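Engineer: need a 3D model of the sequence below.
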Amino acid sequence: MKKLIATGLLAFTASSGMFGGHAARAADVEDRLVRSRAVEAVIWSMPAISIREFVQASFKDYGATWNDVILWSKPALPRHEFLTANNQVPYMLTAINLRGGPVVVEIPAAGEKAVLFGSFVDNWQAPIVDVGPSGEDEGKGGKYLFLPPGYSEPTPEGYISVRMQGYMVAGGLRPVPANGGTAQDAHAYAQQVKVYPLADAAAPKPTRFIDGYPKPFHSLPVYDSSWFRELAAFVNDEPVRERDKVMIGMLSSIGIERGRPFEPDAKLQRELDSAIADARSLMENYFVTPGRALTPWWPDSQWNAFSPDALKKANGFTYETNDALWLDARAGGLFYWATFASKKLGAGTFYLMGLRDSAGKLLDGRSTYRLRVPAEVPAREFWSAIVYDADTKAFVCGGPCEHADNAVGLSSFNKPDMKQNADGSVDIYFAPTAPAGFEKNWVTTAGKNFFLIFRLYGPEKPFFDRSWKLPDVERVQ
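Structural biologist: Here you go, the predicted structure:
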């Protein structure tokens, strides 16, 4: 009996040690799981948090509120911190909250001297509807009626109805001069836009316009612990979609649950701080790795556009297909570096991404580079070449961004002032300092690593059939 008892105690002791080992191992695995799920949460939520912070910046920096329109009186400067913005045409932005019911946005018909291009996106930054000549109104103008989730009331006639799955809607538009029109013509034309609740349609109040040009704008995503506070607020503010239920369930591992306050303890906070840095590194790697999101537009070219596989996964930039919700492609492939994708790619504008020089090396802010733009570019409206800070994905600041007013790009609008070659082509230089005699052809890099976007507004057939080609950027010093 004593022997049996001793054997039993020995077995129990060994068993207890075994259970203790499992507990220690499980605790370690759980810590790593928290870190992993926090990284995934950032990548998953990238487009939602980016557009949420964009809208909140308009409220904080400009004193705007829902249904106001922020209309820049002049093109943006480095103090206006957008992801990969254009500095050649002023922007107009509006944000709508559908919790109070349907909201109407009136888009004017294309004018003789100006037109509107742009898109409205949902709370996940998926483009829902384009407006203007390349949009649903086809340049004829129209009343877009945005309907909240689950709206079942009859909709009145004469509207372009747009059913939403979330409450927040954001519009990013560009009034573009046309037919010899001026920037002033485009600015006046843009003020014909109206935003108001459907309930006020019989007698809508005048839309409030705010000039975004004089003040700085801080709309860039912030990669620190505030990300998770914003994510917790988003989860509580917006409806949960069927596709996101698994991720919503896993968020409880990092302290985020619907209906509960987000209060991370010190240990969890350390994991979240580390996870946000890891997530950003992963998205950056996805962005710069050839062939993942971008592929050469021409054979043996360093100018890139979305690859066929990337466009298939993008599926109208919703990134939701019959097979999957493509989180990495949605984050690192687009919304990590851009906002307000259009629903119809290439209808109004086309972007060429330049991350490398002709030798295939990433662009270095300390070197001098040259881009030769041919005399003829197949763009009905205009073309532009703009420099972006590789770190922020915003304009390069030639000094403190709050006050920087350096040129960040050049376009066909600037061509008359630039030194031109005998064949009508122009050489644009990207460097810390201007090459002698080419001051008007120069865009500063301020010594910062950078990338380029070459835009064609109104791209034409020679671009799409590849019979026209843009030379690679060459390192000259």
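
Engineer: from here on, just use CA atoms for contacts and neighbour counts.
Structural biologist: Noted.

Engineer: max-length helix in this protein?
Structural biologist: Assignment by DSSP state H gives helix 2-62 as the longest helix of the chain.

Engineer: next one: that helix to chain centre, how far?
Structural biologist: 31 Å (C-alpha atoms, centre = their mean, to the nearest Å).

Engineer: give the next helix or strand downstream of that helix.
Structural biologist: strand 69-71 (DSSP states H and E).

Engineer: second input sequence below; structure requested for side-by-side comparison:
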Amino acid sequence: MMKLSKKLIALTLISSTFTNYSHAEPQVPANITTPDIVKTQAVGDLHFKDGYPSDETMSKVQRYMLIQRAVNVFTDGIQISSMQAIQTGLASMGAESNKVIPISESFLDSNSLWLTGNTSTPYALFSVDVKDGPIVMDLKTPVLGFIDDAFFQYVGDIGVGNPKDAGKGAKYIVVHESYKGKLPADHIVLKTPTYKHWVAFRYGDTKQIQQFKDTFKMYRLGEESTKVKYMDISGVKMNTVHANNEDFYHELNEMIQYEPVTSGDPHYRGLLAKIGIEKGKPFNPQGEYLEALKEAAGIANVHARTEAFRPSNKEAYFYGDKRNWFLPFGSTMSHEFIKDGKLYIDDRTAFHYVATGITPLMTMKFDGQGSSYLMTTTDDKGEALDGNEVYTVTLPPNPPMKRFWSFMAYDNQSRSILPTQQRSGGFDSQGDVVMNDDGSVTVTFSSTKPKGESNWVQTLPNKGFFLLYRMYSPTMEWHDRKYMIGDLIKQ
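Structural biologist: Modelled structure (predicted):
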């Protein structure tokens, strides 16, 4: 028998395979296909030709995705735009980074728009920029302070809250993570992924301010002779609150253009790029593009405001369903808003919509140290607080704290101190508190002062407001939620 070559055998097999092949329609599951018409509430009917999108469908979906991504850019980037607004506000007063330190020597007031600022303690609020090299802060006064980066992420505690300082004083050096030079061994190093930063110092009382000004130094590394200037911002008109319309995206773009491309989350930067915000490229939305951003900003602002004023996360309510007071940080009690391995996105959005400043000290449970905050936007019936009404709230006897408690009223719109004739904007236990016979304290909230009333916070007619209740140096009884303050009751 004649032997066949391997090549001939292979060709024969291939020929046989094709000869015996019979065509059959594959069994395609319906759930992996796209029908010719997809009906949606968001964008209407979407048309396809055997899976191929029509021009109209492509246009509808592209606009929808632009709005959706712009909404996410807004809600996930409030903290960045807020930081830019703070930087712009400070610069508008001539408070140049690294050179000028604004201090509320006579406390903050309603002339300045700061997200939930307070009038109970004096602050130094200033900008640090490490783009041109590390910045040294030589601190000798026992302040409670922190530094946050350009994306409002925590960098470090300064002063009493830093265990290497603990109020004794120390030299700090803020340095960008890309810096390769030698750093002083005796400095507390605060490495950061961004150039711009915001620093907040809280003083125990006004007496510490002069001591601070006499001893504090801030300079670029190697330029110790540099002198800083101080600026009293009490009573100064300024705005540090971010925009809630399409201007928001321009504030965001300004920060993105300044900061290194390596800073921030790559996924978020991808979202930014999809709506036209990209480092090194112009951002000038026009026409339909601008209209889409206006719509997105409207939706995003409503979402942020709703989460901030009426939290969907019911775990944020401090006393559960027994009271209407809730935690601005949400239920995570984390400065990163992370719990059980997940990021609570809406909690983060809500916090940055009404507040500034991120440090773990705000969320830790210390016995007789630190501070704690509760917020309410409604009375005991769940109705929005209204400046036309009169409300009272009662604190049970013996509030569990080592320093003092404070109520502050804020304008619903600006989330800043309510602009009334009462300069303090609130009432706290450092003043003349009149107690009830059982040792409890009742505070009244109304537009005009009731006759003979001492414990009073002024509101404004025809103006919605909300409250923050602060406990300074609370004890574990507070953290364990055994002490329960009352809701506001309409009189």
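
Engineer: OK, contacts around the residue positioned nearest the centre of structure 1?
Structural biologist: Nearest to the mean C-alpha position of structure 1, by C-alpha atoms, centre = their mean, lies Thr339 at 2.0 Å. Counting by C-alpha atoms under 8 Å, 6 or more residues apart in numbering, Thr339 of structure 1 touches 50-51, 83-84, 125.

Engineer: elements contacting the longest helix of structure 1?
Structural biologist: Judged by 3 or more C-alpha pairs under 8 Å, 6 or more residues apart in numbering; DSSP states H and E, the packing partners of helix 2-62 of structure 1 are strand 217-218, helix 226-237, helix 266-288, helix 327-330.

Engineer: biggest separation within the contacts of Thr339 of structure 1, which pair?
Structural biologist: Thr84 and Gln125 (15.3 Å; C-alpha to C-alpha).

Engineer: so between those two, which is more surrounded?
Structural biologist: Between Thr84 of structure 1 and Gln125, counted using other C-alpha atoms under 10 Å, the more crowded position is Gln125 (24 against 20).

Engineer: give the contact list for that one.
Structural biologist: Gln125 of structure 1 makes contact with 47-48, 51, 339-340 under the criterion C-alpha under 8 Å, 6+ apart.

Engineer: ok, now Ser446 of structure 2?
Structural biologist: 387-391, 456-460.

Engineer: now the helices for the stretch 51-200 of structure 1?
Structural biologist: With DSSP state H, counting those that start in this stretch applied, the stretch 51-200 of structure 1 shows helices at 183-190, listed in chain order.

Engineer: secondary structure class for Lys215 of structure 1?
Structural biologist: Classification of Lys215 of structure 1 using DSSP: H, G, I helix; E, B strand; the rest coil returns coil.

Engineer: based on its surroundings, how many neighbours for the counterpart of it in structure 2?
Structural biologist: Using TM-score structural alignment, the partner of Lys215 of structure 1 in structure 2 is Val236. Other residues near Val236 of structure 2 number 15, with proximity taken as other C-alpha under 10 Å.

Engineer: so what's Val236 of structure 2 up against?
Structural biologist: Val236 of structure 2 sits next to 111-112 when contact means C-alpha under 8 Å, 6+ apart.

Engineer: any idea how far it is from Pro419 of structure 2?
Structural biologist: Going from Val236 of structure 2 to Pro419 of structure 2 by C-alpha to C-alpha, to the nearest Å gives 13 Å.

Engineer: need the overlap of contacts for these two.
Structural biologist: Asn111.

Engineer: which of the contacts of Ser446 of structure 2 fall in helices?
Structural biologist: Using DSSP H, no member of the contacts of Ser446 of structure 2 falls within helices.

Engineer: widest-spaced pair of those residues?
Structural biologist: Longest span within these, C-alpha to C-alpha: Asn388 and Trp456, 15.0 Å.

Engineer: among the two, which residue is more densely surrounded?
Structural biologist: Set side by side, Asn388 of structure 2 and Trp456 show more neighbours around Trp456, with 21 against 15, by other C-alpha under 10 Å.
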